[in-house]
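> Mind looking at a prediction? Sequence and model below.
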Amino acid sequence: MKAINVLGYSRNNEQFVVKTQNADVRISNNNRFPELDGPNPFEYILAGFAGCINAVGQNVAKELGLNLKSLQVEITGTINQEERIGFNKIEIVLKPTTDASLKILQAWLKLVQQKSPVYDNLINPTPVELILFKEYNYAA
């Protein structure tokens, strides 16, 4: 098993910053400071999903000997805030540029779906623990 960890923080309800191993990611959490606005959390989920599909798609293409000249990944998440607060549906449209046949592309797509860890986490229940740690001052 391998643990992946990120640390996020905000001050005075301003922009939320997440530190990852290789980058700082800024996430918009309000519209009070438009100059600080960035993608919202839903857009980051979709962007991460698109990045994962691209990386897995490129790797699977190499495994199959498929000449993948380019790959466009378009992901649309539908949110109905009345029924639930998350995505009700996510649609992914892949547009590969290749000379491969439709049959080979269908096999490629099936393997991309099977090997995508983000896809797996979104379609299968993943236990999530939410732990609260209240900051306090210790006086001796």
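Noted; the coordinates are in hand. Treat the numbers as computed from the prediction; the structure is a model and nothing was measured.
> For the rest of this, base every contact and every neighbour count on C-alpha atoms.
OK.
> Show me what counts as buried in the helix ranked longest in the chain.
If you go by DSSP state H, the chain has its longest helix at helix 41-64. Neighbour-count burial for helix 41-64, with 16 or more other CA atoms under 10 Å as criterion, is recorded at 46, 47, 49, 50, 52, 53, 54, 56, 57, 58, 60, 61.
> Closest one to residue 4 out of those residues, please.
Of all the buried residues of helix 41-64, residue 4 sits closest to residue 52, with 15.3 Å by CA to CA.
> what about the closest one, distance to residue 109?
13 Å (CA to CA, to the nearest Å).
> One more to weigh against that first structure:
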Amino acid sequence: MNSNSINVLGYSGNNSQFVVKTLNANLRISENSKYPELEGPNPYEYILAGFAGCINALGQQVANEQGITLRSLQIEITGNLNEPKKGKSRPGFNNIEITLKPAAATSLETLQEWLKEVQRRSPVYDNLVNNTPVDVTLFKEYSYN
């Protein structure tokens, strides 16, 4: 199986907003409360936005491959966050709800097959529903120039 590496670099300093550099863009991530003048999406919103973007891109591609003409595709994703109490539950989403509204002149059965294929091929879906190993390395001191 071939694998491609995707790399991003994030940085914050002196209580400034967290900036993530990607191959094609700089993303600003906010806590949505601490620094209102630096507002931007929070990390949870970026996760859901990335999920929606992946579903859209794959949805369009799979529809084209299956001969389905999508006039439009609306994707609504809601993530319900845990409010962890010390030692009681894990942090993060306790569930994610996705509502897809494709505008296409085709049967419900055809759209259900389309959705199954989108789910099967989505790396974001796979990473959220399955355990993905995460390795973390800590450096004691780092100087950014």
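Perfect, thanks for sending it. From a predicted model like this one, the values you see are computed outputs, not experimental measurements.
> returning to what we had before: now the buried residues of helix 41-64 of structure 1 as a markdown table including distance to residue 102 of structure 1?
Shown next, in a markdown table, are the buried residues of helix 41-64 of structure 1 (distance: CA to CA, whole Å):
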| residue | distance to residue 102 of structure 1 |
| --- | --- |
| 46 | 26 |
| 47 | 26 |
| 49 | 24 |
| 50 | 22 |
| 52 | 22 |
| 53 | 19 |
| 54 | 19 |
| 56 | 19 |
| 57 | 15 |
| 58 | 17 |
| 60 | 15 |
| 61 | 14 |
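> quick revisit: which other helices and strands does the longest helix of structure 1 contact?
When contacts are defined as 3 or more CA pairs under 8 Å, 6 or more residues apart in numbering; DSSP states H and E, helix 41-64 of structure 1 packs onto strand 68-79, helix 102-115, helix 117-123.
> closest to residue 18 of structure 1 out of those?
With respect to residue 18 of structure 1, and counting by CA to CA, the nearest of these is helix 117-123 at 18.8 Å.
> mean per-residue distance, that closest one to structure 2?
For helix 117-123 of structure 1, the mean deviation from structure 2 after alignment is 0.6 Å (mean CA distance after the TM-score superposition for structure 1).
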